[in-house]
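Student: based on what follows, work out the 3D shape:
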Amino acid sequence: MSRTKLIVMTTTTIALLALSAVASNAWADRNQIDRRGATPTQRDGGRIFDNRYNHNRYYPARGQVVPSVPRASRSVRYRGTPYYFNEGSWYRPTGPRFTVVAPPFGLVVPFLPSFYTTIWVGGMPYYYADNVYYRWLPQERGYVVSNPPDDNQVSTSLPSGDDQLFVYPKNGQNAEQQSTDRYECHTWAADQTRYDPSQPYGGTSPQQASDQRAAYFRAMTACLEGRGYSVR
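Tutor: Got it, this is the predicted structure:
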C-alpha cells in the first residue's frame, strides 16, 4: 500500500472516530436531560410556556442572554453571586450581560412571584413557578428554592380549604416591610393556633389540620389587616 493511500485512510478513520464521539456525546447529553424529567412546556420563540400543574404562564427560555434585567427585578445574593429575580424568572450576570438561569437549591428569597401554583407534598405546600419549587422557611423569613418533589407524591388539590392569601399593601408598604409584616403575622398566627403551614399538616394530625388551618388563616388575615393590608 502506498504511503499516500495510508495517510488518506488514517485521516478518514480519525474523522469518523471524531464524528462518532460527537454523536455519542450528544446522545449522552440528551439522555441526561431525559433522566432529569421532561417539563411539560411549549417553546414559543425565546419564551417557554409552562403548563406543569396547569400553571400556564410564559417565561424566558433558560440559557437566553439579555443585555439587561427587567426594571422591576430584585437582587438576591447566594454564596457571593448576585441573582436577579423578576416574576418567577431568574438572571445571573455573565460579563456585561445577564443569562436566564435556574436558581441554585438553598437560595432563600423573601417573596414569591405574583403568579405561582400551590402543590401539596405529604400535606406540605410547595409553591411552583417556571420549573422552580419554593418552600416557606420560617427561620429564614423567606422561601427556599427546593429540590423537585417526586411526582408520585404531588397533589394539586388542596387537602381542604385554600392556603392562599391575596394581600395588597393599602398604605404603600415596600417589599421589605411587606416581608417583615408577613413573617411577624405568620409567627403570631402560628403561636395562637398551633398551626404552622410550613410543616406537614401544619404540625398537627391530619384529622385536626382542616380546622386549625382555617383558624391560622383567620389569624393571619386579622394581623395583616391590622397593619394596613387588604386581604382576600
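Student: when you work out contacts or count neighbours from here on, use the C-alpha atoms and nothing else.
Tutor: Will do.
Student: longest helix of the chain, counting residues only.
Tutor: helix 3-36 (DSSP state H).
Student: that one: what's the following helix or strand?
Tutor: Toward the C-terminus, helix 3-36 is succeeded by strand 41-44 as the next helix or strand (DSSP states H and E).
Student: in contact with residue 104, which residues?
Tutor: For residue 104, the contacting residues are residue 145, by Cα atoms under 8 Å, 6 or more residues apart in numbering.
Student: for my notes, confirm it occurs in a helix.
Tutor: No - Residue 104 sits outside any helix when classified using DSSP: H, G, I helix; E, B strand; the rest coil, being coil.
Student: only the buried residues of the strand or helix carrying residue 183, if you could.
Tutor: Taking DSSP H and E as the criterion, residue 183 maps to helix 175-193. Across helix 175-193, burial judged by 16 or more other Cα atoms under 10 Å covers 178-179, 181-190, 193.
Student: and this one, please, so the two structures can be compared:
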Amino acid sequence: MKSVLRRLAALAALLMAAASAVPALADPPDRRHERDRPSTRHDDRARDAYRYPYRGAVVPRIPPGHRVYTYRGHPYHYHDGIWYRPFGSRFMVVLPPVGLVVPILPSGAVVLTIGGIPYYRYGDVYYVHEHDGYRVVDPPESATSAPAAGSDELFVYPRNGQSGKTQATDRFECHEWASGQTGYDPTLSGGGVGEDARSARRADYLRAMTACLEGRGYSVR
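Tutor: Below is the predicted model of the structure:
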C-alpha cells in the first residue's frame, strides 16, 4: 500500500512540474475598441497632408468640443473639419449638405484659387467665403483634374498654420497687389487685357501671386 501511495505521489509531482513548464496562453486581445475606431485615409492632393475618417465610418461617440448645426431640420455634428450624423446610438461620418454655413474653417483647410475664385478645401468638402462665414459648395469642375495650361488656378498650403480668416485676407491682398503690378485681373473677362497680351500678363500675375503668398508663409503650386 505504501508503495502504491509513493508511486501516486511521484506521478502527481511529475504532472505538476510538467504543467509549470508550459507557458501560460495569453487571453486574446479585446478588439472591440478597434471596431469602434473610424477608418482613416491619407490625402496629399496639392501638398495637403492630413488624416480623416472615411465617409460612412461609424463611431461610438464624437470628440468633446464638437458643434451642432441644423440644416433643413436635420442635425449635423462638426468637429475639427469632420462631419457626423446620428446613426442609431452612434454617429456616421458624412458630407455636409451644400448650402450649410459655418463661422470658421478647419485649421488644415487648403486654398485653391480657380478662375479667380478662392475655394477652401478640407478632405472632400469645399467652402467659399461669405459675409457670415463659409458656405459648403459643390466641388468646382476642375478640382479633380490637374491645372490646364493657361489656367489661373493656384494651390496654396498654409505652412505656418494660418487660420481661414488670415488665408482669405492674404489671398485678397496678394491678388490686389499682383493685379496692380501686372494689369491682369482673373476675376474680369479675359483678365481685363487684350488677347495678344493675355498669356504673358497671366504668367506675370501668377508669378506675382506666388511670390506674394510665399512671402507670407504659404507653399504655392
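Student: whereabouts in structure 2 does the longest helix of structure 1 align?
Tutor: Aligned by TM-score structural alignment, helix 3-36 of structure 1 falls on no residue of structure 2.
Student: off-centre distance for that helix?
Tutor: 38 Å (Cα atoms, centre = their mean, to the nearest Å).
Student: same list (the buried residues of helix 175-193 of structure 1) but as CSV, adding distance to residue 153 of structure 1.
Tutor: Below are these laid out as CSV (distance: Cα to Cα, whole Å):
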residue, distance to residue 153 of structure 1
178, 32
179, 30
181, 32
182, 28
183, 28
184, 31
185, 30
186, 26
187, 28
188, 30
189, 28
190, 26
193, 27
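Student: which one of these is nearest to residue 34 of structure 1?
Tutor: Checking the buried residues of helix 175-193 of structure 1 against residue 34 of structure 1 by Cα to Cα gives residue 179 as the nearest, at 37.6 Å.
Student: which residues does that closest one contact?
Tutor: 110, 111, 141, 142.
Student: from residue 19 of structure 1, how far out is it?
Tutor: From residue 179 of structure 1 across to residue 19 of structure 1, the span is 54 Å (Cα to Cα, to the nearest Å).
Student: can you check residue 187 of structure 1 too?
Tutor: Applying Cα to Cα, the value for residue 187 of structure 1 to residue 19 of structure 1 is 60 Å.
Student: ok, residue 112 of structure 1 next?
Tutor: Distance from residue 112 of structure 1 to residue 19 of structure 1, by Cα to Cα: 46 Å.
Student: cool, and residue 223 of structure 1?
Tutor: Distance of residue 223 of structure 1 to residue 19 of structure 1, computed by Cα to Cα: 65 Å.
Student: same question for residue 11 of structure 1.
Tutor: 12 Å.
Student: what touches both of the two?
Tutor: What both residue 11 of structure 1 and residue 19 touch, as defined by Cα under 8 Å, 6+ apart, is an empty set.
Student: my guess is residue 63 of structure 1 contacts residue 100, does it?
Tutor: Yes - Residue 63 of structure 1 is within contact range of residue 100, at 5.3 Å (criterion: Cα atoms under 8 Å).
Student: neighbour count for those two, which is higher?
Tutor: Neighbours were counted for residue 63 of structure 1 and for residue 100 using other Cα atoms under 10 Å; residue 100 has more, 23 against 13.
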